[in-house]
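Asks: test case, fold it:
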Amino acid sequence: MTATALSAPPSAMPRPGRVRALRRAVCFTTIAACAPYLALKIAWLCGSTVGWKVPADAEGSALYVANAITLGLDAVAVVVASAFTYRWGLRLPAWLVLPPIWIGTGLLVPIALAAPIALSVEAASGPAATDTGSSLYGWVYLMVYGGFTLQAVGLTAAFVFYARERWSEVFRIRTAELPTGPTRPLQTALAGTGTVLAVVYAAAQLYWAFGGTLGQDGERTGPSVAVSAVWAVLALAGAGGLLTMVHRLGGGPLWRPLGIAWVGAGSLFAQSLYLLLVAIGRPGGMGEDATAASACVFLAGVLGGLLLGVTGMMRLAERAAPNGPARRPQSASPTASSAP
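Replies: Just a heads-up that it's a prediction; the model follows:
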């Protein structure tokens, strides 16, 4: 692969100027996708009832706090998109960069995947099948979830550009070349436990998607069924991607199972945490049978996603171990040795 790249004609190599222009275009598009949601949240926090069918439903301290939190999350998306585009983002520590984009993709990618399915189900079933008596007008959902879909695409693309520049070796090695370090037994145990929890979560979501009512205290609609199915598939895919990395299965490039594990584990953790907080915050807390049962499922998802994420981090941290794949030695020429 290296020889092919070195022998490629200059016209076949991507030009840095074009790459920078593309990255800026992705950044500006992502920020533009955040703007309508930010404007709507600011309006609601300032007392506006735009988008509400019943203005009285827009009142309440809990709703105010929820709007403030979601406003902050979307503002973070703007900062993250900028950090992935401009040089100052490369100077940020990894622990400050990776958690926000992991959680962000975990929340947004399922929306981008489920939105077309939900719209198709709604179009085929008619408005009667999806009318849940919402207090918001339909255009609010279209604007919000359409923006979330664009944000998912934009943030994912921006992060790929950023990761290829900052951790380029991850895109060059193959899964079978990952080293076996001293934490291998711990990784195997954590990955196995996380996989079991992911399977429990996925099974519950599929049970609800196919009409199960245990743990559900509301009517299931076509779009909600599609969302449950997407969450289940992503949870199983994330566990499979991580197991592929831990056990070095297959000879393909590392970025494939890594990307699947990243999105799947992020979705499992972030969505479960959000749903768990919603279940706890409902009237009656976790005392109701339906809410308590669903909260147990979401707790399994939080723990499973966290275990898969931690295991993946450990797996990547050992990629530069002494018994790992040999690195290309640096030139011993005087020019190279005297370079700053």
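
Asks: use CA for all of it now, contacts and neighbours both
Replies: Will do.

Asks: how about the helices in the stretch 201-340 of the chain?
Replies: 222-246, 255-281, 289-317, 334-337 (DSSP state H, counting those that start in this stretch).

Asks: actually the stretch 51-200 of the chain, not the one I wrote
Replies: Under DSSP H, counting those that start in this stretch, the stretch 51-200 of the chain gives helices at 61-83, 94-125, 138-166, 184-209.

Asks: please identify the most buried of the ones you listed.
Replies: The highest mean neighbour count among the helices of the stretch 51-200 of the chain, using mean count of other CA atoms under 10 Å, belongs to helix 184-209: a mean of 20.

Asks: please name every helix or strand in contact with it.
Replies: helix 222-246, helix 289-317 (3 or more CA pairs under 8 Å, 6 or more residues apart in numbering; DSSP states H and E).

Asks: of these, flag the one that's most buried.
Replies: Of these, helix 222-246 is the most buried (mean count of other CA under 10 Å), at a mean of 23.

Asks: how many degrees apart are that helix and helix 289-317 in direction?
Replies: On the basis of axes from the mean of the first three to the mean of the last three CA atoms, to 10 degrees, helix 222-246 is oriented at 30 degrees to helix 289-317.

Asks: centre of the chain versus helix 222-246, how much separation?
Replies: 12 Å (CA atoms, centre = their mean, to the nearest Å).

Asks: one more, please, to line up against the first structure:
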Amino acid sequence: MAVLTAIGVLPYFLLKLAWIFGSQWGIESPSKLDGTVVLMGNIITASLDVLLVAIVVALGRRAALKIPWWLILIPAWFAAGLLLPFIFTGPVIAAMVASGSGSSDGSLSDWVGPLVYLSFGIQAIGVVLVLGWYLRRRWGRALESHSSQGLVRVRTKGQWAVFSAAGVVAAALVFLGLRWIVRAATALQAQSADLRGGILWLSDVANAGFAACAVIGLLVLVARRLGNQDGPGDHDSSHRWWPILLLSGGGAAIAGSALYALVLMSLGAGTAPGQQDFWELSLSLVLGLLCGLGALAVIVEAQKQAAAIGPTDLRPAGFDRH
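Replies: Coordinates of the predicted model:
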């Protein structure tokens, strides 16, 4: 998995490295942004690639289980969120350029877009695989014990407040998802051949899909709590994981996309008419973070219940024979 991520990182990293040292490789016209801003942006993104490889290598080792979870999981969650959309947009953008149905705005060579987006897509696959391995190893046993004991019914006002908040989050995600779908459909009807326009409507479609994933995961977790049961077929451990993965993965992608756009906005890149507004980006970031915290809360609660059962159940899944 670390090798896969490194393969995905290498083309993008080499391109950024060339730009940092003044190469014009792939650049057709100078950026409208200040030169210092562009240079710092390239240095930061290249450094993030190095950090990404380090995180993946760390997550893939058993020693990672001895490191405080937040030290690895938080940056890995944000990395997954930033990269997840490119699993879908990368191949589509590459196909658009290869078929001649999409062209760049002239600032970069046509091959730069597919290289960058496909590179991000490969990185995303590597991060998701190693993150799944880490979660299963670290909390798999606790979650299985938690599931086998059944979930406590909602009785207190505090619990009802939490689930009411979950309903508000779900409704807000549905609202944003519909907004993204409408905007993507409008952009598609314009039939723009501009590559940047294609990236924007693809991003809206991807965000809507991730919002749907988060809503499904959230509603399933709430339904299980209210019903005091796992649901049909959830005796298999994979069924206990999928709503958590949908909630955390969907939230990460929404938060990551919003955070990236907000950073660009703060650097003066701004948003063109028809793109996401500041309020929408801020709301997306908050909702994505809430989804991640919600998924984490379920796992933490599972670990606490497993600890009450006995220390044997706290061992990472798959370590039984070691």
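
Asks: returning to what we had before: would JSON lines of the helices of the stretch 201-340 of the first structure with distance to residue 147 of the first structure be doable?
Replies: Shown next, in JSON lines, are the helices of the stretch 201-340 of the first structure (distance: least, CA to CA, whole Å):
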{"stretch": "helix 222-246", "distance to residue 147 of the first structure": "17"}
{"stretch": "helix 255-281", "distance to residue 147 of the first structure": "18"}
{"stretch": "helix 289-317", "distance to residue 147 of the first structure": "25"}
{"stretch": "helix 334-337", "distance to residue 147 of the first structure": "48"}
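
Asks: quick one: contacts for the counterpart of residue 278 of the first structure in the second structure?
Replies: Aligned against the second structure by TM-score structural alignment, residue 278 of the first structure finds its counterpart in residue 264. Shown in contact with residue 264 of the second structure (CA atoms under 8 Å, 6 or more residues apart in numbering): residue 270.

Asks: now do the counterpart of residue 67 of the second structure in the first structure against residue 80 of the first structure, distance only.
Replies: Counting by TM-score structural alignment, residue 67 of the second structure corresponds to residue 92 in the first structure. Residue 92 of the first structure is 11 Å from residue 80 of the first structure, where distance means CA to CA, to the nearest Å.

Asks: same question for residue 191 of the first structure.
Replies: 29 Å.

Asks: cool, residue 33 of the first structure as well?
Replies: Counting by CA to CA - residue 33 of the first structure and residue 80 of the first structure are separated by 14 Å.

Asks: and what of residue 129 of the first structure?
Replies: 38 Å.

Asks: for residue 319 of the first structure, same thing?
Replies: 26 Å.

Asks: for residue 121 of the first structure, same thing?
Replies: On the measure of CA to CA, residue 121 of the first structure and residue 80 of the first structure end up 33 Å apart.

Asks: contacts only, for the most centrally placed residue in the second structure.
Replies: For the second structure, the residue nearest the mean C-alpha position is residue 81 (1.9 Å; CA atoms, centre = their mean). Residue 81 of the second structure makes contacts with 249, 250, 251, 252, 253, 254, 255, 256, 257, as judged by CA under 8 Å, 6+ apart.

Asks: compare the residues you listed and tell me which has the most neighbours.
Replies: Tallying neighbours with other CA atoms under 10 Å puts residue 251 at the head of the contacts of residue 81 of the second structure, with 34 neighbours.

Asks: aligned to the residue nearest to the centre of the second structure, what sits in the first structure?
Replies: Using TM-score structural alignment, residue 81 of the second structure sits opposite residue 106 in the first structure.

Asks: again with residue 12 of the second structure
Replies: Aligned partner of residue 12 of the second structure by TM-score structural alignment: residue 37.

Asks: that match: neighbour count?
Replies: Neighbour count of residue 37 of the first structure, defined by other CA under 10 Å: 21.

Asks: I'd say it and residue 147 touch.
Replies: Yes. Using CA atoms under 8 Å, residue 37 of the first structure makes contact with residue 147 at a distance of 7.3 Å.

Asks: counterpart of residue 132 of the second structure in the first structure?
Replies: Checking TM-score structural alignment: residue 132 of the second structure goes with residue 160.

Asks: which residues does its match contact?
Replies: So residue 160 of the first structure contacts nothing (CA under 8 Å, 6+ apart).

Asks: at 10 Å what do you get?
Replies: Residue 160 of the first structure makes contacts with 84, 154, 166, 259, as judged by CA atoms under 10 Å, 6 or more residues apart in numbering.

Asks: circling back: which stretch among the helices and strands packed on helix 184-209 of the first structure comes nearest residue 325 of the first structure?
Replies: Nearest to residue 325 of the first structure among those is helix 289-317; the distance by CA to CA comes to 12.9 Å.

Asks: and the angle for the closest one with helix 255-281?
Replies: Using the same axes, to 10 degrees: helix 289-317 of the first structure against helix 255-281 is 150 degrees.

Asks: any idea of the angle helix 289-317 of the first structure forms with helix 184-209?
Replies: 150 degrees.
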